[in-house]
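Undergrad: Here is my input; please provide its structure:
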Amino acid sequence: MPPDRDLVAFVSLSTELYGAELSLLSLCKGMPASIVAPMGPLLEHATAAGLDTREIVEAEILALKKIGQSRSPLEVGQAIWRGSQRLRAMAIWDKRAVISFSQWLNPALALAAFGKSTPLVLDMHDGPFSGPGRLVQRASVKLADRSIFVSQSNGRAVIGSERPSKHPVVHRPIEVPQSLVAAKATTAPQGPLRVIYVGRLDPEKRVHLLLQSAERVGFDHLSVTVVGESTATENMSATMAALHPKGSFLGSVGRHVALEHMSRSDVLVTPAQGEAFGRTVFEAALLGIPAVVDSSAAAAELIVDGVSGWVLGGKTPWTRLDDLLRTLAAEPQTVARVGSEARRRLGSLVDPDYVRAQYWAELPGNVEAVRA
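TA: As a prediction, this is how the structure comes out:
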């Protein structure tokens, strides 16, 4: 293990192992990284991977995860200040750099870093933000030494059209099991069009647009599988299943199971607006599955409409999804062609080795040269 002065401390409030955390572990693979987080799957996997780890137990820091809930501005400010004082006292400032890997940590770490010689980097992979949230994140970005955005649209949402060199864009590393890639490559679309949605079932994800469209098109022409659960409403998948009995609602499943269902699908539909990255779009692309995304989502910047996927919203309203699904159900060769192009164009952008080299080269002091 390198000495502390050569390590980069990634600080997170996550106790789970979702897409962002998987990307974090991939970014740190073989690199001089230290993971600082509460006890949970992220810290456990980091320890198992041989990374330097430190558990967050301080109540004032853990409380920062709640600042996004309904609180008065005064309470939010007090929570950020108390958290910043605890973060300032933590043994992380002897590292080569400190990276905030949680939107809730950004303002507190930005204050904690004031006057410190250790550079602070904000990893901006969250969004979209509310109006007040965007202002807080923008202030944090201005205080930090550098911010790394996950997409161009993510950057514009926080700092506007300005694109200074201290705010580079680096995508996330993504891998899918090669066994699923091989299985998908030998399976041509057949029968009804198999449509899938993977993600949270919260209102802002707008899954109802897909379900209503499927009802209008008719389940003689397609099937719909919904993988995921709501973080705000209990048993939302069961509620949706009662409203749309012809759909298949699997609830919350592990990532590998979700990818297995994705590999048996033909098209991914993600109607959410303003997605900061859109991990499932890239996972689908790696499997050769094209996606339908909203024009405001980050993935829309990288998709050529009708060539490597489809873009709805804006000048092409989501009511056009009906026609698109009917067309794709009747033209399996189009689905296969666009899926192949999605793999070629999007897959290379999230190659772990390529992204990891990009990311570490953007850190202050070019720590990419200091390997574990």
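
Undergrad: Only C-alpha atoms from now on, for both contacts and neighbour counts.
TA: Will do.

Undergrad: isn't residue 92 right up against residue 9?
TA: Yes. Proximity of residue 92 to residue 9 meets the contact threshold set by Cα atoms under 8 Å, at 6.6 Å.

Undergrad: These two: which has the busier surroundings?
TA: With other Cα atoms under 10 Å as the criterion, residue 92 and residue 9 differ in neighbour count, and residue 9 comes out ahead with 26 against 22.

Undergrad: and the more buried one, that one's in a helix?
TA: No. Counting by DSSP: H, G, I helix; E, B strand; the rest coil, residue 9 is not part of a helix but strand.

Undergrad: For residue 175, see how far away it is.
TA: Distance from residue 9 to residue 175, counting by Cα to Cα, to the nearest Å: 24 Å.

Undergrad: Identify the contacts common to residue 92 and residue 9.
TA: Residues touching both residue 92 and residue 9 (Cα atoms under 8 Å, 6 or more residues apart in numbering) are residue 98.

Undergrad: for residue 14, what are its contacts?
TA: Contact partners of residue 14, counting by Cα under 8 Å, 6+ apart, are 21, 37-38, 40, 42, 102.

Undergrad: farthest pair in these?
TA: With distance counted by Cα to Cα, no two of the contacts of residue 14 lie farther apart than 40 and 102, which are 15.2 Å apart.

Undergrad: can you give me the end-to-end distance of stretch 211-228?
TA: Counting by Cα to Cα, the length from the leading to the trailing residue of stretch 211-228 is 14 Å.

Undergrad: List the contacts of the strand or helix carrying residue 282.
TA: When elements are defined using DSSP states H and E, residue 282 is found to belong to helix 279-286. Outside of helix 279-286, the residues that reach it under the criterion Cα under 8 Å, 6+ apart are 19, 174-176, 181, 198-199, 259, 262-263, 268, 270, 290-291, 299, 339, 342-343, 346-347, 350.

Undergrad: Which one of the contacts of residue 14 is nearest to residue 75?
TA: Within the set of the contacts of residue 14, residue 102 lies nearest residue 75; the separation is 19.4 Å, counting by Cα to Cα.

Undergrad: for comparison, sequence B:
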Amino acid sequence: MSAADAVPHSSGAQSGWTVLAAHPGAELFGSDRMLRESVAGLREAGARVVVAVPSAGPLIDELIALGAEVVIAPTLVLRKALLRPSGWLRLIRETFRGLGSAWRIARRVRPDVLYVSTITIPLWPVVARLRGIPAVSHVHEAEASASRIVNRLLYLPHLLSDGVLVNSRFSQATIRRALPRLAARSEVVLNGVAGPHRPDLPRTTPEGALRVLYMGRLSPRKGPDLVISAAALLAGEGIAVDVTLVGDVFPGYEWFRDELHAQASATPDQVSVTFAGFQPDVWSYVAATDVVVVPSRIDEPFGNTAVEAVLGLRPVVVADTSGLREAAGSYPTAWLVPVDQPSAISAELKAIAESWADVRAELAGSRAEALRRHAPESYRATVRHHIERAAPSRSEVGAAAVRRGSRR
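TA: I've put the predicted structure just below:
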């Protein structure tokens, strides 16, 4: 559906205020799931929620099920390729196209608040300021290793927002190094991570092949190849390993998927690698595994997957970096390993298998702590509070709508 079309789905009874949420995609990875939780919290409060996304995807059905309305419309999504000289012409073209699209959506929806999900859609805070709409930006990205100038440019448009939420202290510190003024206005809201209601403990003993699970994007920065390499090292010690990779590549990264298949084909006979593809529900895979590995090579703003492993009653091996350390570092059933070292992953997997009974006994306690820290209900309520705080008071909502209508 184009930006010029009417939004297609009715959201039922409303409380008299409207939130327009802008998001850069429609998949079901980390930030997509957080957008879904934010929308759920707003809908629980009776708000009308309209979500603008640039493409179709599985997230849309989830949003519609919550009672949100969805508009598919072009927008500028900042990718690294657009910041290189070879991408500047496309950057300019998508900027003008995205500005027009966002302007028309805002004019049609007439929101009381704009919720900007992620920093990769920089035009929305600009449109909100030009149209006099209060805005809240939610930062789900942080690369401390990136150029300070690049980070500053990414964060700069969000100075125009009335509120700024960040998903970890690491993200906040990364913003502070690039744009202290924005960091000073930001507030940390830990991700709400949903887990299975009644997960089963893993098998009593890891007999036969050790079952290892990777969940997430298949990309070089996420490091799924490190899991295969670690499995091959274990096979060299006579330990059989079954690796399952749940996830898929970004469009344009099919070459990396091919490399992973080639790598898997070259592993010893004691290693089995299953490519499960993208799965909207990962819990059956978690239930079937012994250990989850989160091996990212590059900074991560947070570690939803690590928390999901804990919630699923599974030990997890995590790269000792950035937001992953913050997400998993304090659980007794999470082990941090040096970045980009498959030998460290294999050593930890072997150690976990060898102390299986002790590890298994700690899993329930780790899950209880994760439930306390990352309850989706608490996340929804906190995000909703910040969005409501940015909105005109409930008594002013109707008058504000009239004023905006008169300007149009």
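
Undergrad: care to give me the TM-score?
TA: For this chain pair, the superposition-based TM-score is 0.83 by TM-score structural alignment, normalised by the length of structure 1; 359 aligned residues with a Cα RMSD of 3.1 Å.

Undergrad: picking up where we left off before, just checking, which of the contacts of helix 279-286 of structure 1 belong to strands?
TA: Secondary structure of those is defined by DSSP state E; positions in strands are 198, 268, 270, 291.

Undergrad: gap between residue 68 of structure 2 and residue 302 of structure 2?
TA: Plainly put, residue 68 of structure 2 is 26 Å away from residue 302 of structure 2 if you go by Cα to Cα.

Undergrad: One more: residue 141 of structure 2?
TA: In this structure, residue 141 of structure 2 and residue 302 of structure 2 are separated by 8 Å, where distance is defined by Cα to Cα.

Undergrad: Equivalent analysis for residue 250 of structure 2, please.
TA: Distance, residue 250 of structure 2 to residue 302 of structure 2, using Cα to Cα: 20 Å.

Undergrad: any chance you could map the helices in the stretch 201-350 of structure 1?
TA: 207-217, 236-243, 255-263, 279-286, 321-330, 332-347 (DSSP state H, counting those that start in this stretch).

Undergrad: now, of the ones you listed, which is deepest in the fold?
TA: Compared across those, helix 279-286 shows the largest average neighbour count, a mean of 25 (mean count of other Cα atoms under 10 Å).

Undergrad: average offset between it and structure 2?
TA: Its aligned residues in structure 2 lie a mean 1.3 Å from helix 279-286 of structure 1 after superposition (mean Cα distance after the TM-score superposition for structure 1).

Undergrad: Which part of structure 2 matches that helix?
TA: Matched against structure 2 by TM-score structural alignment, helix 279-286 of structure 1 falls on residues 304-311.

Undergrad: If I take the strand or helix carrying residue 402 of structure 2 and strand 18-22, what angle do their directions form?
TA: Residue 402 of structure 2 belongs to helix 394-407 when elements are defined using DSSP H and E. Taking axes from the mean of the first three to the mean of the last three Cα atoms, to 10 degrees, one finds that helix 394-407 of structure 2 is oriented at 70 degrees with respect to strand 18-22.

Undergrad: Now residue 59 of structure 2: closest residue in space, sequence neighbours ignored.
TA: When the adjacent residues along the chain are set aside, residue 59 of structure 2 lies closest to residue 26, with 4.8 Å between them (Cα to Cα, 6 or more residues apart in numbering).

Undergrad: Please apply the same query to residue 342 of structure 1.
TA: Distance criterion Cα to Cα, 6+ apart; nearest residue to residue 342 of structure 1, sequence neighbours excluded, is residue 308 at 4.4 Å.

Undergrad: With residue 210 of structure 2 instead?
TA: Distances taken as Cα to Cα, 6+ apart place residue 241 nearest to residue 210 of structure 2, at 4.7 Å, with adjacent residues excluded.

Undergrad: for structure 2, which helix is longest?
TA: Counting residues, the longest helix found in structure 2 (DSSP state H) is helix 88-109.

Undergrad: residues in structure 1 aligned with the helix or strand following it?
TA: Scanning the chain past helix 88-109 of structure 2 towards its C-terminal end, the next helix or strand to appear is strand 113-117 (assignment: DSSP H and E). The aligned range for strand 113-117 of structure 2 in structure 1 is 97-101, by TM-score structural alignment.

Undergrad: contacting residues around that stretch?
TA: 7-13, 92, 106, 109, 118-124, 363-364.

Undergrad: try stretch 192-210 of structure 2
TA: Outside stretch 192-210 of structure 2, the residues that touch it by Cα under 8 Å, 6+ apart are 34, 37, 239-242, 283, 287-290, 304, 307-308, 311-314, 353, 356-357, 360, 363, 374-380.

Undergrad: Now do the same contact list for residue 148 of structure 2.
TA: With Cα under 8 Å, 6+ apart as the criterion, the residues that contact residue 148 of structure 2 are 177-178.

Undergrad: sorry, back to before: wait, the residue nearest to residue 210 of structure 2 touches residue 231, no?
TA: Yes. Contact status for residue 241 of structure 2 versus residue 231: in contact at 5.9 Å, counting by Cα under 8 Å.

Undergrad: who touches both of those two?
TA: With Cα under 8 Å, 6+ apart, residue 241 of structure 2 and residue 231 have common neighbours residue 271.

Undergrad: List the contacts of stretch 261-271 of structure 2.
TA: Outside stretch 261-271 of structure 2, the residues within contact range by Cα under 8 Å, 6+ apart are 225, 228, 231-232, 235-236, 238-243, 272-273.

Undergrad: Could you list which of the residues you listed belong to strands?
TA: Per DSSP E, these map to strands at 241-243, 272-273.

Undergrad: Nearest to residue 173 of structure 2 among the residues you listed?
TA: Among those, residue 243 lies closest to residue 173 of structure 2 (Cα to Cα), at 34.9 Å.

Undergrad: Counting neighbours, what do you get for that closest one?
TA: One way to gauge burial is a neighbour count; for residue 243 of structure 2, by other Cα under 10 Å, it gives 25.

Undergrad: Whichever of the contacts of residue 14 of structure 1 count as buried, I'd like them selected in ChimeraX; how would that read?
TA: In ChimeraX, the members of the contacts of residue 14 of structure 1 classed as buried (16 or more other Cα atoms under 10 Å) are selected with the following command:
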select :21,37,38,42,102
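
Undergrad: Make JSON lines from the contacts of residue 14 of structure 1 and add distance to residue 70 of structure 1 and secondary structure to it.
TA: Compiled in JSON lines, the contacts of residue 14 of structure 1 are given as follows (distance: Cα to Cα, whole Å; DSSP: H, G, I helix; E, B strand; the rest coil):
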{"residue": "21", "distance to residue 70 of structure 1": "26", "secondary structure": "helix"}
{"residue": "37", "distance to residue 70 of structure 1": "24", "secondary structure": "strand"}
{"residue": "38", "distance to residue 70 of structure 1": "23", "secondary structure": "coil"}
{"residue": "40", "distance to residue 70 of structure 1": "25", "secondary structure": "coil"}
{"residue": "42", "distance to residue 70 of structure 1": "27", "secondary structure": "helix"}
{"residue": "102", "distance to residue 70 of structure 1": "19", "secondary structure": "coil"}
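
Undergrad: Nice, that's everything, thank you.
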